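Asker: Following is a predicted model, sequence given first.
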Amino acid sequence: MPQNVTLIATAAMGLEAIVAREVRALGYEDVQVENGRVVFTAPVSAIPRTNLWLRTADRVKLVVGRFKAYSFDELFEKTKALPWETFITEEGEFPVIGKSVKSKLYSVPDCQSIVKKAIVERLKQKYGVASILKESGDDFYRVEVAIHKDEALLTLDTSGSGLHKRGYRVGQGEAPLKETLAAALIQVTNWHPDQPFVDPFCGSGTIAIEAALIGQNIAPGFNREFASENWGFIEQNHWDQAFEEAEDFAQYDQPLTITGSDISHDMIKIAENNAVEAGLGDLVQWKQMQVKDLRPRQENGYLVSNPPYGERMGERPEVEEMYRDLGMIMRDYPSWSTYILTSHEKFELLYGEKATKKRKLFNGFIKTDYYQYFGKHVK
């Protein structure tokens, strides 16, 4: 069995540096940041730990091989030369998915089919199987062949469902924010768990719930399962230790002052249910309220929100009014820091102040800016 493996934590555009910081915080130093991914070398035990702890990565993939491939023959032979038997059991099921960008081998179905055949040939040889592999599905491994500029990258997906699926979302609104992006929005701030935290456009509660998980240092993957939990080459004690570590590091007695509010009574109900499902019960205060009624009671707080963008023409005047209201209110609370994600290009004008800092991020396929207003903290 391999002592060390090369892993890839995939990341949404603009979040790579945040994911890299999380990987390093787990103690893995050999980290390279690339477009849309963070590549690192680590012991096999990192597979359970990164799946459990990475808040902002989309998924964790195990690199089986990386090589140049200019022809289908080359793709077949080089794939077959890789040690697939180290990872995939004799009766394991292994569908192959693929993508190809700016490469000679541009037909994705052909690439998938060739990689599949090459792995089958390798496993039949290694396991001494004369006829066909059973692929009974007891063990499941999703193989990906990604070809970019004629370089093929072959990986196994260790996560299964994307890491944004924490297991607590029982309901959502029209345009839910991914949990991974919500966690990133919080991690960009300097918020500490002993400071008040507010999301006045909370929708189904994702930002406030992620803040509570961060505040009590609860591993985001604690409530779900992963594709690699039954893989034979990862010793069971690695999973046991990772879950034990998550339990030991959680700070369930850390008091929090987190509020989520929304104009919609229905969304507040959904947010409450999601918080209960996350095991956070009464940790977050939920209020049905318009943004113009927001009146923070403490100093040095943080407001982090993903308000409506006004993408539909009919909604635009109402959304712009909300941005104006928010700007006028927050001017009365100079010790508060405000962080707003929106695609509305005139946000600063409407809010009435230029942001201290801006960061370009994608919310799904929507290009947005993350406007950051740093408060003047009162000692």
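Answerer: Sure, I can see it. Numbers count the residues shown, from 1 in each chain.
Asker: Going by C-alpha atoms from here, please, whenever you check contacts or count neighbours.
Answerer: Noted.
Asker: what about the strands in the stretch 51-200 of the chain?
Answerer: Under the criterion DSSP state E, counting those that start in this stretch, the stretch 51-200 of the chain contains strands at 59-68, 96-101, 142-148, 151-157, 197-199.
Asker: Excluding covalently adjacent residues, which one is nearest to Gln254?
Answerer: Of all residues not flanking Gln254 in the chain, Gln216 sits nearest, at 5.8 Å (Cα to Cα, 6 or more residues apart in numbering).
Asker: and the strands of the stretch 51-200 of the chain as a markdown table, adding distance to Ser136 and mean neighbour count?
Answerer: Output for the strands of the stretch 51-200 of the chain, formatted as a markdown table (distance: least, Cα to Cα, whole Å; neighbours: other Cα atoms under 10 Å):
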| stretch | distance to Ser136 | mean neighbour count |
| --- | --- | --- |
| strand 59-68 | 22 | 20 |
| strand 96-101 | 16 | 18 |
| strand 142-148 | 14 | 22 |
| strand 151-157 | 18 | 22 |
| strand 197-199 | 47 | 26 |
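Asker: And here is the other one:
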Amino acid sequence: MKDFTIIASSTMGLESIVRDECVELGFKDVHAFNGKVEFKGNFKDVVKANIHLRCADRIFIKMGEFKALTFEELFQNVKKIKWSEIIEKNGEFPISWVSSVKSKLFSKSDIQKIAKKAIVENMKEIYDIEKFPENGALFRIKIQGNKDIFTIMIDTSGDALHKRGYRNLINEAPLKETMAAALVKLSRWKGGDRPFVDPMCGTGTIAIEAAMIGRNIAPGVNRNFAAEEWKVIPKDYWIDLRDEAFSQEDYENKVMVYASDIDAETIKIAEENAERAGVEEDILFECKNFLDLEPTAEKGCLVTNPPYGERLLNDEKVERLYRLLGDVCKTRFPKWSYYIITSYPEFEKYFDKKSTKNRKLYNGGIECHYYQYYGER
């Protein structure tokens, strides 16, 4: 197959970070859109994207895009797609996601049935069989309609990319690994002489993602993907690109990550997660109140996801927490950079300092802002 379009789906607000990651990985013709980044590539790039992208949600192959105002147009356009270039004779090909926004065709169940029928009719002609057993590898299809334009894609990831495999136990309001990695990337921290601190670390996701970035550990190197079972992608691609990722890990870089939380049980879980991620030696976990925090260097980077919204319920407690956090940051860490994500609209008022910049992000569907305070460079 010649080069095709690959889609890295993204949480709203993280598109530019995913785009930058794609450029860094050497992908061609990279463009960011709402909720996704598209680039040109081949099957090797599909493998590379799954193993290396830290902040994307899933990797899809774009099979087609067209305008459809009637179900007949939908049927004919889906039937035209060269499905057999990807899906093998016994492949399982459910239409797993359908969305339709501001389109004449809005019935998701009808879109699903008609598209499925079109794919079957197409593959009957190619494979010259009447019935498909669908007992082989999984090819989950996504159909996205927006203003009568339908995008048809196949998921290559399987489980979403935030499922790195190191986090078995989570706290009440978990931050996805992909979001945690984005918070670290936005802080520009990469290790070296500047320590990294998360004073309300919960089960350690931000600290673990920071250590993985500092060590250049590819986020998907130790997990499996749906497309590994596809005959169309040589097994060697997965073996070679994993080997390459392992060889690029950096154990010379100085990585100093400090993570603490007031809850002892949570810290125990965080330590287990770090061990599974292979970064237990790069993070010092402690059970302590953030009010006892002391800097280990003159300059550094503090990134945290403090309790907010429904996690505390009581506005008075939230406001007191932010006021105290502001005092700790300004008095004990005057030259540090600090980065705080919260959904609380009056955060800056109680933190008592205007951020250098803030960025709107969506954490688990909740609108948040990421407040960024730049310290001395």
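Answerer: Thanks, I have it. From a predicted model like this one, the values you see are computed outputs, not experimental measurements.
Asker: Superposed, how do the two chains score by TM?
Answerer: After superposition, the two chains reach a TM-score (TM-score structural alignment, normalised by the length of structure 2) of 0.97; 374 aligned residues with a Cα RMSD of 1.3 Å.
Asker: hmm, back to that, does the residue nearest to Gln254 of structure 1 really touch Tyr252, like I thought?
Answerer: Yes. With contact defined as Cα atoms under 8 Å, Gln216 of structure 1 reaches Tyr252; the gap is 5.7 Å.
Asker: more neighbours, those two?
Answerer: Gln216 (19 against 13; other Cα atoms under 10 Å).
Asker: quick one: contacts for the more buried one?
Answerer: 193, 250-254 (Cα atoms under 8 Å, 6 or more residues apart in numbering).
Asker: redo that, cut-off 10 Å
Answerer: Contacts for Gln216 of structure 1 (Cα atoms under 10 Å, 6 or more residues apart in numbering) come out as 193, 249-256, 280, 283.
Asker: and the two most separated of those residues?
Answerer: Taking Cα to Cα as the measure, those span a maximum distance of 18.0 Å, between Phe249 and Leu283.
Asker: if we can go back for a sec, map the residue nearest to Gln254 of structure 1 across to structure 2 for me.
Answerer: Using TM-score structural alignment, the partner of Gln216 of structure 1 in structure 2 is Arg215.
Asker: repeat for Ser161 of structure 1
Answerer: Per TM-score structural alignment, Ser161 of structure 1 is aligned with Asp159.
Asker: Asp282 of structure 1 too?
Answerer: Alignment note: Asp282 of structure 1 maps to Glu281 in structure 2; criterion TM-score structural alignment.
Asker: Can you give me the separation between its match and Pro199 of structure 2?
Answerer: 18 Å (Cα to Cα, to the nearest Å).
Asker: Who has more neighbours out of the two?
Answerer: Comparing Glu281 of structure 2 with Pro199 by neighbour count (other Cα under 10 Å), the higher total belongs to Pro199, at 27 against 13.
Asker: what about the more buried one, distance to Lys190 of structure 2?
Answerer: Using Cα to Cα, Pro199 of structure 2 is found at 18 Å from Lys190 of structure 2.
Asker: Need the strands of the stretch 51-200 of structure 1 in TSV (columns: distance to Ser343 of structure 1).
Answerer: Output for these, formatted as TSV (distance: least, Cα to Cα, whole Å):
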stretch	distance to Ser343 of structure 1
strand 59-68	26
strand 96-101	28
strand 142-148	30
strand 151-157	32
strand 197-199	18
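Asker: which residues in structure 1 does stretch 349-366 of structure 2 match up with?
Answerer: Under TM-score structural alignment, the match for stretch 349-366 of structure 2 is residues 349-366.
Asker: And that stretch, end to end?
Answerer: Terminal-residue distance, stretch 349-366 of structure 1 (Cα to Cα): 21 Å.
Asker: List the buried residues in it.
Answerer: Going by neighbour count (16 or more other Cα atoms under 10 Å), the buried part of stretch 349-366 of structure 1 is 350-351, 355, 361-363.
Asker: With respect to Gly65 of structure 1, which of the residues you listed is nearest?
Answerer: Nearest member of those to Gly65 of structure 1, counting by Cα to Cα, is Phe362, at 29.7 Å.
Asker: Thanks a lot, see you next time.
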